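> mind looking at a prediction? Sequence and model below.
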Amino acid sequence: MNHQLDQLIADTFNRRAFLRKTSLGLGTLALGSLLPETLRSASLSDDRPHRAPKAKRVVYLFQSGGPSQLEMFDYKPMLAKMHGQDLPASVRKGQRLTSMSAQQSALPLVRSPYAFRQHGKSGAWVSELLPYTSRITDDLCFVKSMYTEQINHDPALTFFQTGNQLAGRPSIGSWVSYGLGSINQNLPAFIVLVSNNAPQDQPLYARLWGNGFLPSRHQGVQFRSGNDPVLYLNNPTGYAGNDRRAMLDALKQLNQVQADRFGDPEIVNRIAQYEMAYRMQTSVPDVTDLSKEPDWVFDLYGPDARKPGTYAANCLMARRLIERDVRFVQLYHQGWDQHGNLPKGLAKQCKATDQASAALVIDLKQRGLLDDTIVVWGGEFGRTNYSQGKLTKDNYGRDHHPRCFTMWMTGGGVKSGITYGETDEFGYNIAHNPVHVHDFQATLLHLLGIDHEKLTYEFQGRRFRLTDVEGKLVKGILA
């Protein structure tokens, strides 16, 4: 029987495919069989164990579209003083604009119509748009000096998630999965949740949570709302669990023969993914069943938490996944791209996300999970201090601004109750402590116990890493 299987598989490969596949992966496959399961997905770099981690899990609340820091976090009285006046050339310094702003004859400065107050012992400035976030400022680290080179959505999104503006690189969650492996063998190490109650103004692509050139087991798995949280996971009608087990056993035998003959490590990943899918038939219904959550939890996250797939429900789901030791949970919420009608659009976005974001931090903290879980909130860039298009008494918009914007972090190893970095009085340039995207990525990996310069993967003759050839640790935000 084995001889027949061997011959059948061999007949499916021509000479070119055989030579290509047998030249790769034999050493990796052999080594993988010797390593314990928790280390098999880790980097095979000789320098691999790096440092003791401060955190072991991440929830990344990605606000897609470019949230306006000037209406929420970065209080600038100068904009109120100079409202309607043109952006001074001495402030702009000839920096490039998007094609939308470049067409304007003037760049009128715009004050925020929302009241700002200092909150907590930290005295952090937060606007009235975020009443729930205002209550947890002493748990947060606001980074007001983020910057990137990318000025348009797709390359900026891709850069934040993969470390490069061009598609094809592994996502940050995939790098973490590759570097640290899984701590729950019944759920993927990297899970993605996308809000269904957000404006679909800018597209999201599955490649943003893809594994790129890393082994396929490290790709993000999207959980959806509805009867099938993971597509094609449930058995077809009339198909029993023992039928699935028998099918997988036979398929594993076929794949193992193929792996033994051709030495392709991706075959081993395929076997592992089939087995994970089988275990997920039990684990996914358990984790996605919110019926046992008490009323006070739904009240904490807000009324939308009872509606599957909303941002609030996804924040609650993120807590449940973190409880089960999922390594990296990524939420995406679109709709922050307010080129026009900003006051109305931004207020709606804040209402949909503010309570649940704060609730997640509170919930993790009260369960003792925040000590070793990092929570990140932010988008791909910020917004300009001038109005895009016509400025009227009650309406305006803001263009993309990569030069400075705000994110916040909290949790394992992050210093709480501080504001790091500062922008100039116009909110246009960074005045102190700039933090590049690669610096943020390097720091996040550091908190997880990974040296960003040592987490590498060789592909097409070059060693790649998330931070490419850049990135430095932001020591000022470390506890």
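Nice, I can see it.

> only C-alpha atoms for contact and neighbour calcs from this point on.
Noted.

> check which helix or strand residue 353 maps to.
Secondary structure from DSSP states H and E places residue 353 in helix 342-366.

> tell me which residues are up against that helix.
Applying Cα atoms under 8 Å, 6 or more residues apart in numbering, the external contacts of helix 342-366 come out as 61, 113, 129-133, 136, 198, 300-302, 311-312, 315-316, 319, 335-336, 338, 370-371, 375, 395-398, 410.

> buried residues in stretch 248-267?
Neighbour counts using 16 or more other Cα atoms under 10 Å place 248, 252, 254-260, 262-267 of stretch 248-267 among the buried residues.

> got it, and stretch 280-288?
By 16+ other Cα under 10 Å, the buried positions in stretch 280-288 come out as 280, 281, 283, 284, 287, 288.

> before we move on, what about stretch 7-16?
Buried positions in stretch 7-16, judged by neighbour count with 16+ other Cα under 10 Å: residue 10.

> what of stretch 442-458?
442-457.

> can you list which of those are found in helices?
442, 443, 444, 445, 446, 447 (DSSP state H).

> need those residues in TSV (columns: distance to residue 161).
Output for those, formatted as TSV (distance: Cα to Cα, whole Å):
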residue	distance to residue 161
442	13
443	14
444	12
445	13
446	17
447	17
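
> just the closest of those residues to residue 152, please.
Checking those against residue 152 with Cα to Cα, the nearest one is residue 442 at 22.9 Å.

> so who does that closest one touch?
The contact partners of residue 442, taken as Cα under 8 Å, 6+ apart, are 451, 452, 467, 471, 472, 473.

> check the gap between it and residue 475 for me.
11 Å (Cα to Cα, to the nearest Å).

> same check, this time on residue 211
Taken as Cα to Cα, the span from residue 211 to residue 475 is 29 Å.

> more neighbours: the two, which one.
Using other Cα atoms under 10 Å, the more surrounded residue of residue 211 and residue 475 is residue 211, with 24 against 10.

> confirm that one sits in a strand?
No - applying DSSP: H, G, I helix; E, B strand; the rest coil, one finds residue 211 to be coil, outside a strand.

> right, and it touches residue 167 too?
No - contact criterion Cα atoms under 8 Å: residue 211 and residue 167 do not qualify, at 11.1 Å.

> before we go on, here's another structure to hold up against the first:
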Amino acid sequence: MDQFNWELTSRRRMLKGCATGFGALALAALMAEESSAAAPAKKVDGPPLPHFPPRAKRVIFLFMKGGPSHLDTFDPKPLLQRDNGKELPFPKPRVQFAPTGKLLASPWKFQKYGQSGIEVSSLFPNVAGCVDDLCIINSVHGTNAAHGGALLKLHTGSDSFVRPSMGSWITYGLGTENQDLPGFLTICPTLAHGGVLNWGSAFLPARYQGTPLGNASVPSDRARVRYIENERTPRELQRLQLDLLADLNRDHLAGVGPNLDLEGRLDSFELAFRMQSAMPEIQSLAGEHPATLKAYGLDDPVTANFGRQCLLARRFAERGVRFVQVTHSDSYVQWDQHSQLKEGHEKNAREVDLPIAALLKDLKARGLLEDTLVLWGGEFGRTPTAQGADGRDHNPEGFTMWMAGGGVKGGFKYGATDDYGYYAVDKKMHIHDVHATILHLLGLDHERLTYQYAGRDFRLTDVAGEVAHDLFA
């Protein structure tokens, strides 16, 4: 009996000790895994190489916050005009943002433009003049009917997790062509509906996050990158301070190992030092011809704010910035016309139509449109059914985005929504497909552009995404 008790007690001690040991081993393995996942990618001289020959070298994203109506801009629907005031002849989506009523015809006329004969709304007479350069995608669809989730989905590929933004993935994959400027700039971005997460780098190294130039509440002529000016310390002394700081931190990193946060801060210090001279020169429009300023609408208070953003986008693009985002977001409402559709969309279109056309023409005249991909769109479209008396609700089921330059077909329409414009039905392109296609144009395979974090490989398109090869010239 004594022998039996002794053996039982020993086994209990043994199991207790092993359990503790197994826990320690598991913890050590998890910590090693996180350390390995967080290790920076191997550095190489010069920017990374694309996976295959690219059609485009850079992206300018013209983001129309709030969700412009595809039905009133680039996706005409004759049956919607005919059946104004009638019931939608098929079921509405199971999940809707808000209740809507009967069909609402577009208050604008559509007309054919260019050699392609593509129809464009009278809302965009200037952009319509560039229609032969546009690749209009009428079959985009998403998964979220709320602004916050839809913005994050469009910008990061996820509407529910903090993920790196599209611009961050692109600069991670391709680097920058100008070491004195950020690879990813966002001009006057919105601070609502995800805010900084829409241009953040998340778990990618910090140097790939977007650099904001002002925000949506600051007029573009007063938008500045924060904290790059140092009027109290001469540049020579700043250089000595940064060199000393870098030496101290290199010694620290040699002892403790990789630290992405610390390395990101050091990179930001260096970039900020170089930007002190590069950024003011670009933001100064003194060297631009008066005819150029007029073309972008800088002589008109209606178009001056967005016009300056578009002109800055061209100036950044021609200096090698990889990804430039321009946001039209002058108030909380923007393109989100739940009511007063005609008044709101006409105001917004007047502000952006002339500058966008000027940007396309300017890029083309300078030979930049060939390898610059211009992307236009919002986070979703609008419903063909009325909200209230004269508004349209959110519609992620089918909407329009367009591309120009960068290796896509001009004067080309791709995909379609149904006869009333509610659902994408032909050659559907999910947001993941849009991302995959953009990356392909830049020479990046969306399935190979990955980053390991928390034990798994992540990518912009997650586990989805199909490239729309039919869009390519």
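Alright, I've got the coordinates. Here the structure is a predicted model, which means the values were calculated and not measured.

> got a TM-score for the pair?
Remark: TM-score between the superposed chains equals 0.87 [TM-score structural alignment, normalised by the length of the second structure]; 436 aligned residues with a Cα RMSD of 2.5 Å.

> thinking again about what came up before, so which of the ones in helices among the buried residues of stretch 442-458 of the first structure comes closest to residue 307 of the first structure?
Using Cα to Cα, residue 444 is the member of these that sits closest to residue 307 of the first structure, with 31.3 Å.

> show me what the closest one aligns to in the second structure.
Using TM-score structural alignment, the partner of residue 444 of the first structure in the second structure is residue 438.

> what sits against that match?
By Cα under 8 Å, 6+ apart, the contact set of residue 438 of the second structure is empty.

> for residue 396 of the second structure, see how far away it is.
20 Å.

> could you do residue 388 of the second structure as well?
19 Å.

> who has more neighbours, those two?
residue 396 (27 against 15).

> that one -> the first structure?
For residue 396 of the second structure, the residue aligned by TM-score structural alignment is residue 402.

> need the nearest residue in space to residue 101 of the second structure, chain neighbours excluded.
residue 386 (5.2 Å; Cα to Cα, 6 or more residues apart in numbering).

> that neighbour sits in which helix or strand?
strand 381-387.

> next secondary structure after that strand?
Toward the C-terminus from strand 381-387 of the second structure - assigned by DSSP H and E - lies strand 391-395.

> who are the packing partners of that following strand?
Secondary-structure packing of strand 391-395 of the second structure (3 or more Cα pairs under 8 Å, 6 or more residues apart in numbering; DSSP states H and E): strand 381-387.

> what packs against the strand it packs on?
By 3+ Cα pairs under 8 Å, 6+ apart, strand 381-387 of the second structure packs against strand 391-395, strand 399-404.

> mean shift of it relative to the first structure?
With mean Cα distance after the TM-score superposition for the first structure, strand 381-387 of the second structure departs from the first structure by a mean of 0.4 Å once superposed.

> corresponding residues in the first structure for that strand?
Against the first structure, strand 381-387 of the second structure falls on residues 382-388 (TM-score structural alignment).

> what do you get for stretch 110-123 of the second structure?
Aligned using TM-score structural alignment, stretch 110-123 of the second structure spans residues 116-129 in the first structure.

> how long is the matching stretch end to end?
Terminal residues of stretch 116-129 of the first structure lie 9 Å apart, using Cα to Cα.

> same deal with stretch 287-296 of the first structure?
Counting by Cα to Cα, you get 19 Å between the two ends of stretch 287-296 of the first structure.

> list the buried residues of it.
Neighbour-count burial for stretch 287-296 of the first structure, with 16+ other Cα under 10 Å as criterion, is recorded at 287, 288, 290.

> aligned to the last one, what sits in the second structure?
Read it as residue 290 of the first structure. Using TM-score structural alignment, residue 290 of the first structure sits opposite residue 285 in the second structure.

> and residue 216 of the first structure, how far is that from residue 113 of the first structure?
For residue 216 of the first structure, the distance to residue 113 of the first structure - Cα to Cα - is 48 Å.

> any chance of the contacts of residue 442 of the first structure in JSON lines, plus distance to residue 186 of the first structure?
Formatted as JSON lines, the contacts of residue 442 of the first structure follow (distance: Cα to Cα, whole Å):
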{"residue": "451", "distance to residue 186 of the first structure": "27"}
{"residue": "452", "distance to residue 186 of the first structure": "28"}
{"residue": "467", "distance to residue 186 of the first structure": "30"}
{"residue": "471", "distance to residue 186 of the first structure": "34"}
{"residue": "472", "distance to residue 186 of the first structure": "35"}
{"residue": "473", "distance to residue 186 of the first structure": "33"}
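
> out of these, which are inside strands?
Judged by DSSP state E, strands contain none of those.

> report the central residue of the second structure.
Nearest residue to the geometric centre of the second structure (Cα atoms, centre = their mean): residue 155, 4.1 Å.

> report the contact partners of that residue.
165, 166, 198, 199.

> tell me which residues in the longest helix along the second structure are buried?
Longest helix of the second structure, by residue count under DSSP H: helix 2-38. By 16+ other Cα under 10 Å, the buried positions in helix 2-38 of the second structure come out as 35, 37, 38.
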